[in-house]
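**Q** Let me see the structure of the following:
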Amino acid sequence: MVRQGAPSVPSLIICDQSGTELFDPGAAGRLEHRMALLAKAGDTVVVRERVPEFEQYLGDYLGIRDVSFVEAEPRDADSVARQLRVNPKLASLLGEALPDGTALTVQSYLTNGYTWHLAKALADCRQTPVSVAGPTSRASKHANDKLWFWSVVRTLTGKDSTPPTLYAFGPAAAAAKVARFARDFSSVVVKAPSSAGGRGNLRFQSAQLEKMRLTEIRDVIEQRLRAVGWRGTYPILIGVWESGITASPSAQMWLPKKDEGLPQILGLFEQRVEGSRGRFSGAQPAILPDDIAQEFLAEAAIIGALLQRIGYFGACSLDAVIRETPNRRSELHWVECNGRWSGVSIPLAAARRFRGDDTQNGLLIVQDIFPELKPIGTRALLDLLDELAFRSRASEEGIVIVSPPNRAADVSLNVMALAKTQPRAAEMVEELRRRLGLGAA
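**A** Model (predicted):
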């Protein structure tokens, strides 16, 4: 029997990010390993490529022990959940890793149809109950679709509660709508509706479009979208890249099943985004004016309740921007829903595990790429951290390695500083940057 929920039984944690649109296994690096921070004794974690140094770190420093790791096919772009179901070798490895005769929970980075099919196959094979700690396939698809989110939010909270946005159902319509926005706004954005992390965001300066014919705009849009892996599917989103942004808050939420409680807002975080695509590079607890914070939290609860009604269960986050108008009034505009675990919700869950509910102060997440760094492994990073490294049950503060750094040309750094105060968390991150030979942030 397969059901939705998260009972206290051993979990199969699938770290795969392939359900997001424009996913590229080669460019994903080692961020998938973040999900291992959710593991507990008796759980099984599936990654595309094992990193033994990081697995050792989890046990030695964070107390995450007695966890089994299974390696999927690293070069196969197919969903890992599907691989586990149809690949006999992987299915055998998984069967050996999972505990015998017990109920099981399947928890994926992004829950989709492949997750539910795997849960059904496991239930049939093991003859034990299997739960899925995530939304229904339909709810997951809707929640991660920026166009669906835009339409729903306007209905729930008013037509002015999002940036100006339009659908485009083909290349000619996309060009015409980009040109239309370019006449009235300084920047226009084109988005693949279900992409993540800014990968499918294309920003156009309106001044560059002024002298272009519609056919030229059409060609540029398609060329740039295809360059990031887009496969020609419509509709796409055409919107305004707003100016006057003063904050980029995100509501980190846990949504119980609709008959088990109201939406829970676990934290309000300010996201750091960089570059023309708005790439996520970190977060910290947000500080907003009281009136905006109240509006933000109230509307987040309304949106969360709708997601519950359509079958959403589990972690999700709602992203917005705060814009200052020419008359100095602050406007809240909703941008998207991340209907999955994320670069904020996973570290936040780990922080709550280590510190309880005290996570709205003294927490700083870094997720960035540093081409100037030489390749470095988990062990070498720990040597650099030295006394700064957080140790579960032994430290009041310190830096947690959220995912192993890439040992490649562009070194990724994904860490979380935990401290009693926000300035102290920032101070620890700056000290790590100094030890790595990086300049001030």
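**Q** going forward, measure contacts and count neighbours with C-alpha atoms only.
**A** Noted.
**Q** Touching, Arg218 and Ala168? I think so.
**A** No - Arg218 is beyond contact range of Ala168, at 11.5 Å (criterion: C-alpha atoms under 8 Å).
**Q** got any residues that touch both of these two?
**A** Ala174 (C-alpha atoms under 8 Å, 6 or more residues apart in numbering).
**Q** What ranges does the stretch 201-350 of the chain have for its helices?
**A** Remark: helices assigned in the stretch 201-350 of the chain by DSSP state H, counting those that start in this stretch are 206-209, 214-227, 290-309, 345-355.
**Q** out of those helices, nearest to Asn338?
**A** Among the helices of the stretch 201-350 of the chain, the nearest to Asn338 by C-alpha to C-alpha is helix 345-355 (10.0 Å).
**Q** Please provide the structure for the following sequence as well, for comparison with the first:
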Amino acid sequence: MNIAPDLAGKTGQQFRLPIVVHHRVKLPPEERIRIAHLARQIQTESPRLCHAPNFSENLSSGLIDAPALLVEDHSGIQLAHERGADAHHSYRALLLAGEGDLLAVYGKRYPAFEAYCRDWLGLGRVEVIAPPLADPVQSLADACLNDRHLIARAVKRAQHAGGLNVIPYMATGAIWRLAGEIAQQAGVPVRLAGPAPALMRAVNDKLWFARWAAKLLGEEAVPHSRAVYGMAALIGYLRRFMREHRRVAIKLSHSAASLGNLVLNNPEFSGMPAAEMSGRLVDMIDRAGWKNPFPLQVTAWEAPIKATLSAQLWIPYPEDGSPIVEGVFDQITANSNARFTGAVPSDLPKDVRDIVVEGAARLGLLFQRLGYFGRCSFDAVLLDNGAMAPCLHWVECNGRWGGVSIPMCLMNRLLGDWNSRSMLVTEQQIVGRPGLTMGQFLTVCEPELFTAAGEGAGAVLLSPGKLADGAFDLLILGHDRNEVLKRGRACASRLAKRGL
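**A** The predicted structure is shown next:
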């Protein structure tokens, strides 16, 4: 494993998640003092924000040199669980697993994908368990907690190794209960790679993030937005925002962006009577499937945008160093709601990327001061101001793993450093063609696929969950951008032409 010096710590423990430092930021002492003061202000206002649940004396946040139980549970994100994110993505966590680890997956197993990760990618033998689901709305974490077989396997693995890591997609309360049960029964140290549940929920809250990002970075560093707690306030703020901005959006506070965005057409709503506007909004919210949506965020939907950026961080314990900014990526989005469809390493000029890196480092240090540990990313938009200086607005925090960080970490595992190759994360939908099995996918795309024994280039399937629907989440590696794009087109062509 490649361990960043910042993460080695005094114990010299070997982390199972390789971190490669690409951006080092030295904040001046006065800025660090200001950030510490702001953290104390947040803690005074919310004193229980950073308190981890006391499920077992053997459980705490962190990572140790021990096997892991990995659980990608999306139930902490509004709409994601009910839209099938668990079934589609729970296998992505296998890309973070290694020899001797345990993986819990939602619904059913895909042995062919397990063999692909083991034999084609060389990630090691992982024991995969699909816990029984009590009903379609049960979260993966709760299903794990109720599965005596899974608990017994995790306890045995922990006792044999002298400890266990629980590596979640996001550190929900249910994940902490699961880790606590394992720690209580095993009687050995169990570490959870994530923050306390209350802090996790806070940082993923767009309203909370907008407030404290503005306090830290300045009001000009975030889009114009307001929190609203009812329909009357929503109508009032929408009218005000529509007079000030060309387009306006309303957002769910805890949703992944595209699922929780409604972008409004200003001319259509401007001047509309309050009763009619209320009826239209209620109808739009119902059609979007937003149940009990308040509080909501009203925000300017900014344009034109030069880039939609994602800064990827690892936040260690303070004694192990400062937050690490591993990379800055351009997100590829589609449709009016900015649905995420992929990402590439940012090719913005260095001076602009430095602004992104410094802002992300300051946000990461604030979170670290609050007790945050683990994977985190910050999304921002770079406005196209023509010849004027670049204007960067921080939009939200993703206090969890995601569609960029998992492939990035996988590349570190496969190649030692994600930055040693050009890369593209892409979602492809082959319209008008039937879905296919894992075996069919491998047969069709074999000439374009990455293998551990190969030349360090090719396509990697990130999850098997959408194959039956004719959709493919891919990581494409190449020696340069042209090779990556060529391989991406070749995969799409092979998938579209199969059987013709």
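**Q** Deepest-packed of the helices of the stretch 201-350 of the first structure, please.
**A** Compared across the helices of the stretch 201-350 of the first structure, helix 345-355 shows the largest average neighbour count, a mean of 19 (mean count of other C-alpha atoms under 10 Å).
**Q** what's the neighbour count on the equivalent of Asn201 of the first structure over in the second structure?
**A** Counting by TM-score structural alignment, Asn201 of the first structure corresponds to Asn261 in the second structure. Per other C-alpha atoms under 10 Å, the neighbour tally for Asn261 of the second structure reads 20.
**Q** What about the closest residue to Val356 of the second structure other than its chain neighbours, how many residues nearby?
**A** Nearest residue to Val356 of the second structure in three dimensions, chain neighbours excluded: Ala311, at 7.3 Å (C-alpha to C-alpha, 6 or more residues apart in numbering). Neighbourhood size, Ala311 of the second structure [other C-alpha under 10 Å]: 25.
**Q** Please apply the same query to Gly399 of the second structure.
**A** Neighbours of Gly399 of the second structure under the rule other C-alpha under 10 Å: 27.
**Q** Make sure it is actually in contact with Ser377.
**A** Yes - using C-alpha under 8 Å, Gly399 of the second structure is in contact with Ser377, at 6.5 Å.
**Q** in stretch 421-433 of the second structure, what's buried?
**A** Within stretch 421-433 of the second structure, the residues that count as buried by 16 or more other C-alpha atoms under 10 Å are 421-430.
**Q** among the residues you listed, which are in strands?
**A** Those of these mapping onto strands are 422-429, per DSSP state E.
**Q** before we move on, the earlier item: from Gly230 of the second structure, how far off is the match of Asn201 of the first structure?
**A** From Asn261 of the second structure across to Gly230 of the second structure, the span is 17 Å (C-alpha to C-alpha, to the nearest Å).
**Q** Quick test: name the residue nearest the centre of the second structure.
**A** In the second structure, the residue lying closest to the centroid (C-alpha atoms, centre = their mean) is Gly402, at 2.6 Å.
**Q** Could you find the counterpart of it in the first structure?
**A** The equivalent of Gly402 of the second structure in the first structure is Ser342 (alignment by TM-score structural alignment).
**Q** and Val400 of the first structure, that's in a strand?
**A** Yes - per DSSP: H, G, I helix; E, B strand; the rest coil, Val400 of the first structure lies within a strand segment.
**Q** hang on, the earlier thing: so who does the match of Gly402 of the second structure touch?
**A** Contacts for Ser342 of the first structure were tallied using C-alpha under 8 Å, 6+ apart; they are 109, 316-317.
**Q** Map these onto the second structure and name those still in contact.
**A** Mapping the contacts of Ser342 of the first structure onto the second structure (both residues aligned by TM-score structural alignment, their matches' C-alpha atoms under 8 Å) leaves Tyr109 still in contact.
**Q** Switch the contacts of Ser342 of the first structure over to CSV; also include distance to Val80 of the first structure and neighbour count.
**A** Output for the contacts of Ser342 of the first structure, formatted as CSV (distance: C-alpha to C-alpha, whole Å; neighbours: other C-alpha atoms under 10 Å):
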residue, distance to Val80 of the first structure, neighbour count
Tyr109, 11, 23
Cys316, 21, 26
Ser317, 23, 27
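**Q** ok so, going back, out of the helices of the stretch 201-350 of the first structure, nearest to Thr105 of the first structure?
**A** Judging the helices of the stretch 201-350 of the first structure by C-alpha to C-alpha, what sits closest to Thr105 of the first structure is helix 345-355, at 17.5 Å.
**Q** Pull the residues that contact that closest one.
**A** With contact meaning C-alpha under 8 Å, 6+ apart, helix 345-355 of the first structure is reached by 34-35, 37-38, 252, 315-317, 358-359, 365, 392-393, 402, 416, 418.
**Q** ok, the equivalent of Thr333 of the second structure over in the first structure to Leu318 of the first structure distance?
**A** Counting by TM-score structural alignment, Thr333 of the second structure lines up with Val273 in the first structure. As judged by C-alpha to C-alpha, Val273 of the first structure and Leu318 of the first structure stand 15 Å apart.
**Q** quick one on the thing from earlier: want to throw the helices of the stretch 201-350 of the first structure into a markdown table with distance to Glu53 of the first structure?
**A** Shown next, in a markdown table, are the helices of the stretch 201-350 of the first structure (distance: least, C-alpha to C-alpha, whole Å):
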| stretch | distance to Glu53 of the first structure |
| --- | --- |
| helix 206-209 | 48 |
| helix 214-227 | 34 |
| helix 290-309 | 38 |
| helix 345-355 | 19 |
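**Q** Minimum distance to Val45 of the first structure: which of the ones you listed has it?
**A** Nearest of the helices of the stretch 201-350 of the first structure (C-alpha to C-alpha): helix 345-355, 14.5 Å.
**Q** hang on, the earlier thing: Val273 and Leu318 of the first structure: who's more crowded?
**A** Set Val273 of the first structure next to Leu318 and count neighbours by other C-alpha under 10 Å: Leu318 wins out with 22 against 16.
**Q** leaving aside the residues next to it on the chain, what's closest to that one?
**A** Cys337 (4.5 Å).
**Q** what's the burial count for the one you found?
**A** Using other C-alpha under 10 Å, Cys337 of the first structure is surrounded by 24 other residues.
**Q** ok, now Glu446 of the second structure?
**A** Glu446 of the second structure, neighbours per other C-alpha under 10 Å, totals 15.
**Q** How about Gln41 of the second structure?
**A** Per other C-alpha under 10 Å, the neighbour tally for Gln41 of the second structure reads 12.
**Q** Tell me the secondary structure of it, please.
**A** Secondary structure, three-state DSSP: Gln41 of the second structure is helix.
**Q** mind checking how far it is from Tyr169 of the second structure?
**A** With the distance defined as C-alpha to C-alpha, Gln41 of the second structure ends up 29 Å from Tyr169 of the second structure.
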